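Trainee: I'd like to go over a predicted model; first the sequence, then the structure.
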Amino acid sequence: MTSSDTASRFLENPYILDLFAGPGGLDVAARMLDVPSLGIEWDKNACETRYEAGLPTWHADVSAVRQHRFEELPKELNVLAGGPPCQTYSVAGNGAGRKALDKVKKLIHELVSGADEKAIDEQLEQLGGDDPRTALVLEPLRYAIKALNSENRAGRPFDVIVLEQVPAVKELWNVYKSALEQGLPRQGETKRVKYEVAKVETLHTEAYGVPQTRRRTILIARLARHGAPLLPRPTHYTFNSRKPWEGSPSGEEEVAQAGTVQPELDSGETEKPPPPKPWVPMWKVLEERELPFEIRSNYGSGGDPKKRGVRTHRQPSFTVTGKVSRNAVRHPDGTAHDPDRLTIREAGILQTFPPNYPWSGGDQSQQVGNAVPPLFGMHVLAAALSLPLPPEERLREKWAEPDVEERSTLRKKGCGASDGCGPDCPKPEDQSSPSTASTTSRPRTGASAKRSVK
């Protein structure tokens, strides 16, 4: 099913817990929808950005919070969201997650059957091998089960669950779907807490107005009493790289029907949806760039210039990854543009962050590449919560940054100290970015072994 333009609110006060929150993509989307959120993020760099942006954040390990601090979470949280680290499942990663897929699916069934947490942890320790991020894909399910046995929450389940990941995890999300529909266990009870889950689909972000081709597999679930959820209905055409639009070099013409339509699902809607809009080219959002220009990708080319892809300013960007700084910006004749690389600000704009979003801390390319595009997140959350979509222009407005006192308060709440990390924060020596640290040098046990980057 896909969502319609008419929305019917079923949660009076939605409040999102964002696991693996990154620099704030989903939280920015939530703010556009006037929905409060609390993020849990392991990476100190991403937390620096979040505090500068005024986003409530716990600088903590997702697994450690579940094990030791779950009862400290606000009991009003009723929406569970997250995008677990994708590197081990992504085709661009090391493949550990893909190799362990069958074992991960088996553990999902064991969790739903009420298996002992320590036994699950032992199996996950073995499963993680050289890359413990593989196990983190189970954390949202473990949080959902934990909520049912929480004293602070009086056993109240999350009303809505929203998950996103790379396409390689679609098979795993379908196992999640079956588990949620079967029902989650509550200690001492035989009756299960059941969810209704929308069809798991891989969506194209440019089909939702993001000026970038990116695919994400989405799971949306609601408690059965709330009724079946809907996937967000596409609003734009998808980009067809085999038939790219070759319109006016001035970039002044609109693309008419360049690309294909994101497949419609069995919507059951009586009203005919409006026709899709053209996908959004780079020139429309990178307004400070002199036209014309090309983006030449060095990602995945192995250094071979013949294998480098090219996108013109009249097309959507390549997927913005943590290696976005490798992409060269050139004039059509091959000479360097000025500047000759995408800036962090520009990469953030292609991700649909506000132009003045306060990127902070180190490894900002990785932060930008790991984030959920806020515009895409806005569509997904609006569908999950049955909320009307605000004008997407709001994301292009100036981001309201907090003052010094507000940032200090956020940091104190999130780190336990107003001027730095507190005792519950991951240790500094354990926070080397996966993009710069070798697999063999990473810790493999305990909370410090977990990676909350996406």
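Mentor: That came through fine. Because the structure is predicted, anything quoted here is derived from the model rather than measured.
Trainee: going forward, measure contacts and count neighbours with C-alpha atoms only.
Mentor: Noted.
Trainee: Setting aside sequence neighbours, what's the nearest residue to Leu138?
Mentor: Nearest non-adjacent residue to Leu138, counting by C-alpha to C-alpha, 6 or more residues apart in numbering: Ile108, 7.2 Å away.
Trainee: and here's the other structure:
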Amino acid sequence: MVEQSKDPLVDRTSVELFAGGGGLAMAVERAGFRPLLFNEFAKRACETLVANNAERHELGLTPPIPRPGERPPLIEGDVSKLDFEYLKGRVDVLAGGPPCQPFSLGGVAKGDEDDRNGFPHLFKAIRQMEPRAVICENVRGLLRPSFKPYFDYITRELALPFEERKEGGNWQEHDEVLRHMLETTTVDEHERYDVRHYPVNAADYGVPQIRNRVILIAFRRDVGVDWDRFEDLVRPQFTEARLYESMADGTYWERHPEVPRGVRDQVMARLPQRPQPLVVTAAEQLQPWRTLRDAIKGIDGQRPLPPVKKLDRKEYNIDGFTDHIGWPDARIYPGHTPNELDRPAKTVKAGVHGVPGGESVMLLDDGNHRYMTVRETARVMTFPDDWALAGPRGEKMRQLGNAVPVLLGQVFANAVATVLDEAGRSK
């Protein structure tokens, strides 16, 4: 799918469950982990993974373990029907975002009673594979007071995944067992995971989007990683205050000389009256939040996107960019205000009934507004321009709304790779 960025002599491996359109999978592979398996249920998302080099295999049959350089297998279908025993002892990182609808502020919020809850299947996979590390991304709704007891249960179950819930038992009863074991029982370190969670805003990691999520990280205790080192590696490196400073000192506008003076004045008028300068150490080197305008112009070496044309279904490729065509009838209304160019984009959402209107509409410099194109939305999610997305426009937007921003995932995947390597060298 992508070239691995780490030392090719170190063969790190990964498995991705609930892979969706491939954001977290791409991040993990960029961190140097070779994918052994993808699993996803949604048809269009599977088509996207296949379009980006995954190889489809039949549900119910054990796929081959790919050698370096071979296409990673994709099994399309219900994760509950997969048997991962053939991968035991072969997986460094198990990654995935279990379906988040049960906990989303915008969803039906039925919590663990919702049949779409993917966490039990994640724990089954851990028991069967025994990975050295787990990366799990989900919505901030998991931390709501009404769900916090269940979230705490999830972390305890992740710490002791081999202590299964009794058939027919409820999670509260199982949680009591886990609590007792963690307080009083010595568990084999090979079957015990140390778990921490990180509430994050993707904008703090270089993503041009406000996206609040929670990331769960677990390391098998016998691996012996340095948690302090890990936490240093995942500290945010971008900040809102630096964006204000860059606007006030003019460096932001130097990057965007095309902005009309009147627009610039309006933006400056909305800045805090006297933004307090940040006091940071030289080692922190915090950078400004990236904006929607930055994303459209291109970050990390991307070419600027060309002007958006009106809807023309036949003109799919515009100046070398796919999925960059206009879409008609954009509306703004109370509760659905548009994105501003000189702020990070609002959270890209999939929604129960499709992509919400306001989150995919942008306000232009001339005072008009329009829908964001799929390509612009992909950039806001930090997907590369050559990443193919399958399906009609609505399905592409849904895949992006359900994805993990690549840059956010990559920070955590790189940190996992580093501490695993250092732990291995110290033994």
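Mentor: Received the coordinates, thanks. For clarity, every value in this text was computed on a predicted model and none was experimentally measured.
Trainee: Mind checking the TM-score on these two?
Mentor: Once superposed, the chains reach a TM-score of 0.63 (TM-score structural alignment, normalised by the length of structure 2), with 313 aligned residues with a C-alpha RMSD of 4.0 Å.
Trainee: picking that back up, can you spell out which helices and strands pack onto the helix or strand that contains the residue nearest to Leu138 of structure 1?
Mentor: Assigned by DSSP states H and E, Ile108 of structure 1 belongs to helix 101-112. The contact analysis (3 or more C-alpha pairs under 8 Å, 6 or more residues apart in numbering; DSSP states H and E) places helix 101-112 of structure 1 against helix 117-128, helix 170-182.
Trainee: can you rerun that using 7 Å?
Mentor: The contact analysis (3 or more C-alpha pairs under 7 Å, 6 or more residues apart in numbering; DSSP states H and E) places helix 101-112 of structure 1 against helix 170-182.
Trainee: Quick one: residues in contact with the helix it packs on.
Mentor: 105, 109, 112, 194-197, 200, 217, 219 (C-alpha atoms under 7 Å, 6 or more residues apart in numbering).
Trainee: Please tell me which one of those counts the most neighbours.
Mentor: Using other C-alpha atoms under 10 Å as the neighbour test, the contacts of helix 170-182 of structure 1 are led by Tyr195, with 28 neighbours.
Trainee: Now do the same for that residue: its match in structure 2.
Mentor: Residue pairing (TM-score structural alignment): Tyr195 of structure 1 is matched to Tyr193 of structure 2.
Trainee: residues in contact with that match?
Mentor: 158-160, 218-221.
Trainee: and if we set it to 6 Å?
Mentor: 159, 218-221 (C-alpha atoms under 6 Å, 6 or more residues apart in numbering).
Trainee: Now flag whichever of those is closest to Gln101 of structure 2.
Mentor: Ala218 (22.4 Å; C-alpha to C-alpha).
Trainee: could you say which helix or strand contains the counterpart of that closest one in structure 1?
Mentor: Ala218 of structure 2 maps onto Ala221 in structure 1, with residues paired by TM-score structural alignment. Assigned by DSSP H and E, Ala221 of structure 1 belongs to strand 215-223.
Trainee: Touching, the match of Ala218 of structure 2 and Val197? I think so.
Mentor: Yes: with contact defined as C-alpha atoms under 6 Å, Ala221 of structure 1 counts as touching Val197 (4.2 Å).
Trainee: Spell out the residue ranges of the helices in structure 2.
Mentor: Taking DSSP state H, the helices of structure 2 run over residues 23-30, 43-51, 119-129, 148-159, 171-184, 227-233, 240-248, 251-255, 261-269, 292-297, 374-380, 393-402, 406-425.
Trainee: picking up where we left off before, and the residue nearest to Leu138 of structure 1, how many residues sit next to it?
Mentor: Count around Ile108 of structure 1 with other C-alpha under 10 Å applied: 21.
Trainee: hang on, the earlier thing: which among the contacts of Tyr193 of structure 2 end up buried?
Mentor: Using 16 or more other C-alpha atoms under 10 Å as the burial test, the contacts of Tyr193 of structure 2 include 159, 218-221 as buried.
Trainee: Excluding chain neighbours, what is closest to Arg229 of structure 2?
Mentor: Closest to Arg229 of structure 2 by C-alpha to C-alpha, 6+ apart is Val419, at 7.2 Å.
Trainee: Please, where are all the strands along the stretch 251-400 of structure 2?
Mentor: Here the stretch 251-400 of structure 2 has its strands, by DSSP state E, counting those that start in this stretch, at 287-288, 317-318, 321-322, 361-363, 369-371.
Trainee: got the ones you listed as CSV, with distance to Ala54 of structure 2 and mean neighbour count columns?
Mentor: Shown next, in CSV, are these (distance: least, C-alpha to C-alpha, whole Å; neighbours: other C-alpha atoms under 10 Å):
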stretch, distance to Ala54 of structure 2, mean neighbour count
strand 287-288, 35, 19
strand 317-318, 23, 14
strand 321-322, 20, 16
strand 361-363, 32, 21
strand 369-371, 31, 20
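Trainee: closest one to Glu113 of structure 2 among the ones you listed?
Mentor: strand 361-363 (34.2 Å).
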